[in-house]
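# With the sequence up front, the predicted model follows.
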Amino acid sequence: MSAQGNGKFYLYTRYERFWHWLQAALIIALAATGFEVHGSFTLLGYKRAVTVHSALGITWLVAFAFFVFWVATTGEWKQYVPTTKKMFEVMRYYGYGIFQGQPHPCPKTPDAKHNPLQRLTYLALAAALLPFMMLTGLLYWLYNDWAALGLGGLSLSAVAVAHLLGAFAILAFLVVHVYMTTTGHTPLAHVKAMCTGWEDAEDGKPEDWEKRTA
């Protein structure tokens, strides 16, 4: 593990940071164009919004495929293995401990970047919600080819509603995620770490941190 003398340790690789911010930008842009397609407002115009939304969706699908490949080949999949260890401690911390200045029960380390709640959330997101959104979006995009693909029995309205419900679920995650970024020792500490890759050691002493995570 790499550490700096000012109490920081390297937590997020360049690819992780790139994927995080790319995905954030894609989700926001997809939500904006998607709601325009549904008639919530007018910015690009219906036809252009559909074109941009489709292009963004394909981009997201390709980027997600690279992410899955990266997780599988680097061993980072271990970061998403669910666990119940200290689950209730983490829930209690976010419930009231954080408001009393108590230390986090699961401080981040390079080998355990996510606490138990984050593991469950990110696993559900990456293994269920995102593939669901990509599948329903792809079906919607290929609507004119359903008959040739043997999918004539599907309902376009059902696919559209399912895709919309999934979009609201992702937006709910985004709101909670943005809030959680403010729960570090400073409101922007986690955001800064995701920009630079360097996380602040909890006690500010990298030598002690290395002993705890050895």
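Received the coordinates, thanks.
# Every contact and neighbour count from this point should use C-alpha atoms.
Will do.
# what's the top helix by length along the chain packed up against?
The helix of greatest length in the chain, counted in residues with DSSP state H as the criterion, is given as helix 46-74. On a contact count with 3 or more C-alpha pairs under 8 Å, 6 or more residues apart in numbering; DSSP states H and E, helix 46-74 meets helix 14-37, helix 130-141.
# The first one versus helix 46-74: what angle between them?
Taking axes from the mean of the first three to the mean of the last three C-alpha atoms, to 10 degrees, helix 14-37 and helix 46-74 form an angle of 160 degrees between their directions.
# try this one next to it:
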Amino acid sequence: MQKVYIYKKFERFWHWSQAALIFFLALTGFEIHDSIHLFGFEKAVAFHRSASYLLLGLIAFSIFWHFTTGEWKQYIPTFSKLQAQIHYYAIGMFKGDPHPTIKTVNKKLNPLQAVVYLGFKLVMAPMVIFSGLLYMYYKSFDANDKVVELAIPLEWIAVIHTLGAFLLISFIVVHVYMTTTGHSLTANIKAMITGWEELDENEEKESEDLNTKNTES
């Protein structure tokens, strides 16, 4: 096995910070719904609101980073080898088949991951964020301090926010499971902590060839 530096420092910071905030938002969200009892309702609401602002700030920085570094291109979906990737996760990896795609600096996500992560960024995250903001600012005040309410029923906003939250939690659960499909159970997690991905000799050579090809093009 040879190590290749794949994940940059900010990328790892953004990944783990986002994961921690999502887990904390889920925890406080369950308490707001009276499913668990840890902080008390009022503190859970305050913590949930604060964590949501931190997540919004992190998202703003990550969007800026993705576009200034060109990393947004990682999420461009492709149908090339998509079927092979699905077959690998469903059957191939249990039979010891080789991975159909090779991870490189310029292509960190396989075709299936690119589609799923794009859905996370364009559907699930916006669904939770905008419904949460609408819920927080459902009642606002005009210039005369008169309460102004949105035309959308508050119950609808709450349902959309909760549905988005469960979709997000489902994504996280599947994401955590998929981290165990590397060379070892902890290989992918170690890579996201250190930035270094372990590749065998054939994978490393193909990764270098692909990086050289992408650089030249």
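Nice, I can see it. These numbers were taken from a predicted model, which means no experiment stands behind them.
# Quick check: TM-score for this pair?
The TM-score (TM-score structural alignment, normalised by the length of structure 1) is 0.92; 209 aligned residues with a C-alpha RMSD of 1.8 Å.
# Show the subsequent helix or strand relative to the longest helix of structure 1.
Tracing the chain past helix 46-74 of structure 1, the next element assigned as helix or strand by DSSP states H and E is helix 87-95.
# Report the mean distance between that following helix and its aligned residues in structure 2.
With mean C-alpha distance after the TM-score superposition for structure 1, helix 87-95 of structure 1 departs from structure 2 by a mean of 0.6 Å once superposed.
# State the distance from the counterpart of residue 152 of structure 2 in structure 1 to residue 147 of structure 1.
When the structures are aligned by TM-score structural alignment, the residue of structure 1 matched to residue 152 of structure 2 is residue 154. With the distance defined as C-alpha to C-alpha, to the nearest Å, residue 154 of structure 1 ends up 10 Å from residue 147 of structure 1.
# go on, residue 31 of structure 1?
Plainly put, residue 31 of structure 1 is 29 Å away from residue 147 of structure 1 if you go by C-alpha to C-alpha.
# which one of those two has more residues nearby?
Taking other C-alpha atoms under 10 Å, residue 31 of structure 1 and residue 147 do not tie; residue 31 has more neighbours (18 against 12).
# who's in contact with that one?
167, 171 (C-alpha atoms under 8 Å, 6 or more residues apart in numbering).
# how near is it to residue 37 of structure 1?
Between residue 31 of structure 1 and residue 37 of structure 1 the distance, using C-alpha to C-alpha, works out to 10 Å.
# likewise residue 25 of structure 1?
Taken as C-alpha to C-alpha, the spacing of residue 25 of structure 1 relative to residue 37 of structure 1 amounts to 18 Å.
# Give me the more crowded residue out of those two.
Using other C-alpha under 10 Å as the criterion, residue 25 of structure 1 and residue 37 rank with residue 37 on top: 20 against 13.
# Aligned to that one, what sits in structure 2?
Structural alignment places residue 37 of structure 1 opposite residue 32 in structure 2 (criterion: TM-score structural alignment).
# In contact with that match, which residues?
With contacts defined as C-alpha under 8 Å, 6+ apart, residue 32 of structure 2 is in contact with 41, 44, 45.
# okay, now the residue lying closest to the second one once chain neighbours are set aside: neighbour count?
Spatial nearest neighbour of residue 44 of structure 2, excluding adjacent residues (C-alpha to C-alpha, 6 or more residues apart in numbering): residue 28 at 5.1 Å. Residue 28 of structure 2 has 27 neighbouring residues, counting by other C-alpha under 10 Å.
# State whether residue 28 of structure 2 and residue 46 are indeed in contact, as I suppose.
No - taking contacts as C-alpha atoms under 8 Å, residue 28 of structure 2 lies outside contact range of residue 46: 9.1 Å.
# intersection of neighbour lists for those two?
Taking C-alpha under 8 Å, 6+ apart as the criterion, residue 28 of structure 2 and residue 46 do not both touch any residue.
# follow-up on the earlier one: against structure 2, where does the longest helix of structure 1 fall?
Using TM-score structural alignment, helix 46-74 of structure 1 pairs with 41-69 in structure 2.
# mean shift of the matching stretch relative to structure 1?
The superposed stretch 41-69 of structure 2 is, by mean C-alpha distance after the TM-score superposition for structure 1, a mean 0.6 Å from where its aligned residues fall in structure 1.
# List the buried residues in that stretch.
Of the residues in stretch 41-69 of structure 2, those scored as buried under the neighbour-count criterion (16 or more other C-alpha atoms under 10 Å) are 41, 44, 45, 47, 48, 49, 51, 52, 55, 58, 62, 65.
# Format the residues you listed as TSV; extra columns: distance to residue 178 of structure 2.
Listed next are the buried residues of stretch 41-69 of structure 2 as TSV, based on distance: C-alpha to C-alpha, whole Å:
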residue	distance to residue 178 of structure 2
41	34
44	30
45	32
47	30
48	28
49	30
51	26
52	26
55	23
58	24
62	23
65	25
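# hang on, the earlier thing: on the three-state scheme, the match of residue 152 of structure 2 is what?
Using DSSP: H, G, I helix; E, B strand; the rest coil, the three-state assignment for residue 154 of structure 1 comes out as coil.
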